[in-house]
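>>> Sequence and computational prediction follow.
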Amino acid sequence: MTDSIFQTLLAVAVSVGVCLLYFAGSNWLLDNVLARPSMPRQRRERLRAGVRPWLFIAPALLLLGVYLVYPFFETLRLSFMDATGEGFVGLSNYAWVFTDENFLITIRNNFLWLLVVPAAATALGLIVAVLADRVWWGNAAKTLVFMPMAISFVGASVIWKFVYDFRGPENDQIGILNAIVQGLGMEAQAWVTLPFWNNFFLMAILIWIQTGFAMVILSAALRGVPNDTIEAARIDGATELQIFFEIMIPQVMSTILVVWTTITITVLKVFDIVMAMTGGQWDTSVLANLMYDWMFRGGGDYGRSSTLAMVLMLAVIPVMAFNIRRFRAEEAQR
């Protein structure tokens, strides 16, 4: 334990020291070598203004190149290779993707996650944000709803394992859901093994986590809705539901879209929950899990796992493009 703490502190100290040396050294080189005192003053200042920003973003660009740009092109190359990553097979991996039964099940699961989780988490977050401001204990309620955001996906999965726990038909049940079911006179179930429906039980975990995120962002947006508009609607005889759907939601629609797209991207990358809960068994696998299985289980297949990674990346691009286009449209309106 002590060694781990010491190594962590040492790593932080070395990292900060390297950063300070880099920026101090690069500024010294700029001021004393590139922008020499013998240069005309105007040209020297122009050179400093042009080069100095690149000194600050150069480390970030280097890291992006090494850990993002290069892996992308290498993954693209491997997607045209065989299992060993050495023999060229053309588009056969992509042809396999759309005919493999496991992949088709995975795509169905991903579609269900995309359809249910962002909509449910955003809707629940909006409802909590509206209702919590109407009661005196609203801040405590918001705190409780937000708390799952502080838990890792694996930690949340462990918690929900106890919720769905099944000890066999003849044993006492410790799972909360089965205890409720038995209390209602019904039979306990192994919930995560039920075909098709088990996907929704896994989705509930991510909804539980992301509702707090949606609530915080939407609560801040709702505070920006003018009270005068709401009071005027009440004077005109509008019901609370009409105020909610016809005044509040239109006013915060741009924020709702931001929350929805953010959760959508999280859903496309979901891996931890499925791995911790079912390991992808019982038809619960998603794209990230299938990619992991082909790469790290059964000897590893560079070609097919890279193809799945490219499919996952292509699935993210439309969401990102929509978000960027909407952001630019908002900027143009300002």
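Sure thing, it's come through.

>>> only C-alpha atoms for contact and neighbour calcs from this point on.
Fine.

>>> which residues of the stretch 101-250 of the chain fall in strands?
Counting by DSSP state E, counting those that start in this stretch, one finds no strands in the stretch 101-250 of the chain.

>>> residue ranges for the helices of it, please.
Chain-ordered helices for the stretch 101-250 of the chain, with DSSP state H, counting those that start in this stretch as the definition, fall at 101-132, 138-146, 153-163, 176-183, 197-222, 227-235, 240-243, 249-251.

>>> Just name the most buried of those helices.
Most buried of the helices of the stretch 101-250 of the chain by mean neighbour count (mean count of other C-alpha atoms under 10 Å) is helix 197-222; its value is a mean of 21.

>>> Report the central residue of this protein.
residue 266 (2.3 Å; C-alpha atoms, centre = their mean).

>>> isn't there a helix covering it?
Yes - secondary structure of residue 266 (DSSP: H, G, I helix; E, B strand; the rest coil): part of a helix.

>>> Against that first model, consider the following:
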Amino acid sequence: MDFDFAAEQPKLIQLGLGVVAFLAFVGLMLLVLDRAPMRQKARLHAAILLAPAVLLLSIGLLVPAIRTTLLSFMSGDSATFVGLDNYGWMFTQPEALLTLRNTLVWVVLVPLLVTSVGLLYAVLVDRTRFEAIAKSLVFLPMAISFVGAGIIWKFVYAYRQSGEDQIGLLNQLVVWLGGEPVQWLQEPPLNTVFLIVVMVWIQAGFATVVLSAAIKGIPQEIVEAARLDGAGPMQMFFRVTLPAIRPAVVVVLVTQSIGTLKLFDIVRTMTGGQFDTSVIAVEMYNNAFRYGETGKGAALAVFLFVLVTPIIIYQIRNLRRAR
């Protein structure tokens, strides 16, 4: 394919002007900083360096957040002010209440399961001969995107009618054991649990690595003193290990809670939110971009932001206490 220089010339000129403007801006910043009085240099230096980041954050986060909040009080076509009607729909209509219930189930189960599986695995493989290999295996799913994991597990749960060759691993095991194939992703409410399994499979490696590092940070003097006092394995875990790694456990729980609230990819890929599996992010996308209900989609987005904010504040406070 030949490159049409004449057609692309205006774009190249614009690109060149953009680069020149950026370099000129950087040069002007350095010049101002160099000639500023010594007492004002530190504050001026911070202000100039922070200004681009603040500007970009305002454009990328603040302005969309304000616009989304305003849209949440408008009708689907954004032409009529409807007040709190969209929020009323969220807490009164059965389909919206089902979405909120599913999200609650995800937020309760996923952090607990991920943290429990990661902690159990970290304790079991700690200081074993094949620790590095074991951690690598459990961490491998983290390298797969949520969409990729959803496609993989969709094949695991795949269903074909009785008498046909099963391509789904789970249904093939059921058939081998003499049972009938099941439509795993179409049977509420268990289908939500099967989707949660995918999330736990992906995130357990993250929890394992974080908690394993915390376990290795426990002073050996404390461990040896507990053993000399006659502490058994269970007492060691609940009275020494768990209290010592509490900050790491909190980090994992908080991180998983935030990630679960924003969950979209797995549900969208595997069920599309059908069969009573929808969550807030999926329903927000469907209303805003598929059904033309911009106001309802915006209301769900605002509600999601409200849910995430307290968790973030809690984590920030924990970090400040740790410092």
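Structure received. These figures come from a predicted structure and were not determined experimentally.

>>> a markdown table please, covering the helices of the stretch 101-250 of structure 1 and showing distance to residue 55 of structure 1.
Formatted as a markdown table, the helices of the stretch 101-250 of structure 1 follow (distance: least, C-alpha to C-alpha, whole Å):
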| stretch | distance to residue 55 of structure 1 |
| --- | --- |
| helix 101-132 | 40 |
| helix 138-146 | 39 |
| helix 153-163 | 37 |
| helix 176-183 | 56 |
| helix 197-222 | 35 |
| helix 227-235 | 48 |
| helix 240-243 | 52 |
| helix 249-251 | 42 |
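
>>> Of those helices, which is nearest residue 13 of structure 1?
Residue 13 of structure 1 sits nearest to helix 153-163 of all those, at 29.7 Å, using C-alpha to C-alpha.

>>> tell me the angle of that closest one relative to helix 176-183?
20 degrees (axes from the mean of the first three to the mean of the last three C-alpha atoms, to 10 degrees).

>>> Could you check the angle helix 153-163 of structure 1 makes with helix 197-222?
Interaxial angle, helix 153-163 of structure 1 versus helix 197-222 (the same axes, to 10 degrees): 120 degrees.

>>> Can you name the residues that contact the residue mapped onto residue 67 of structure 1 from structure 2?
By TM-score structural alignment, residue 67 of structure 1 lines up with residue 60 in structure 2. With contacts defined as C-alpha atoms under 8 Å, 6 or more residues apart in numbering, residue 60 of structure 2 has no neighbours.

>>> now residue 60 of structure 2: how far from residue 251 of structure 2?
From residue 60 of structure 2 across to residue 251 of structure 2, the span is 27 Å (C-alpha to C-alpha, to the nearest Å).

>>> Check residue 111 of structure 2 too.
From residue 111 of structure 2 over to residue 251 of structure 2 the distance is 10 Å, taken as C-alpha to C-alpha.

>>> quick revisit: the match of residue 67 of structure 1 - that's part of a strand, no?
No - under three-state DSSP, residue 60 of structure 2 sits outside any strand and is assigned helix.

>>> Residue 143 of structure 2 versus that one, what's the distance?
Distance from residue 60 of structure 2 to residue 143 of structure 2, by C-alpha to C-alpha: 27 Å.

>>> try residue 302 of structure 2
30 Å.

>>> do the same with residue 237 of structure 2
Distance from residue 237 of structure 2 to residue 143 of structure 2, by C-alpha to C-alpha: 30 Å.

>>> okay, the two: which has more neighbours?
Remark: of residue 237 of structure 2 and residue 143, residue 237 carries more neighbours, 14 against 11, as counted by other C-alpha atoms under 10 Å.

>>> what's the counterpart of residue 27 of structure 2 in structure 1?
Applying TM-score structural alignment, one finds that residue 27 of structure 2 aligns to residue 24 in structure 1.

>>> Let me know the helix or strand that its match is in.
In this assignment (DSSP states H and E), residue 24 of structure 1 forms part of helix 2-29.

>>> how far is that helix from where the chain is centred?
How far helix 2-29 of structure 1 lies from its chain's middle: 30 Å, per C-alpha atoms, centre = their mean, to the nearest Å.

>>> Following superposition onto structure 1, what is the mean distance for whatever helix or strand residue 57 of structure 2 lives in?
Here residue 57 of structure 2, judged by DSSP H and E, is contained in helix 38-57. Compared with structure 1 after fitting, helix 38-57 of structure 2 has a mean deviation of 1.4 Å; criterion: mean C-alpha distance after the TM-score superposition for structure 1.

>>> coming back round to it: which one of the helices of the stretch 101-250 of structure 1 lies closest to residue 295 of structure 1?
It's helix 101-132; of those, that one is closest to residue 295 of structure 1 (C-alpha to C-alpha) at 14.5 Å.

>>> Onto which residues of structure 2 does the closest one map?
Under TM-score structural alignment, helix 101-132 of structure 1 corresponds to residues 94-125 of structure 2.

>>> compared with structure 1, how much does the matching stretch deviate?
Mean for stretch 94-125 of structure 2 is 0.8 Å (mean C-alpha distance after the TM-score superposition for structure 1).

>>> what's the distance between residue 129 of structure 1 and residue 151 of structure 1?
From residue 129 of structure 1 over to residue 151 of structure 1 (counting by C-alpha to C-alpha), the distance is 21 Å.

>>> same check, this time on residue 281 of structure 1
Noted for residue 281 of structure 1: a distance of 24 Å to residue 151 of structure 1, by C-alpha to C-alpha.

>>> With residue 226 of structure 1 instead?
Separation of residue 226 of structure 1 from residue 151 of structure 1 (C-alpha to C-alpha): 35 Å.

>>> excluding its backbone neighbours, what's nearest the aligned residue in structure 2 for residue 215 of structure 1?
In structure 2, residue 215 of structure 1 lines up with residue 208, judged by TM-score structural alignment. Sequence neighbours aside, residue 118 is the residue nearest to residue 208 of structure 2 in space, at 4.1 Å (criterion: C-alpha to C-alpha, 6 or more residues apart in numbering).
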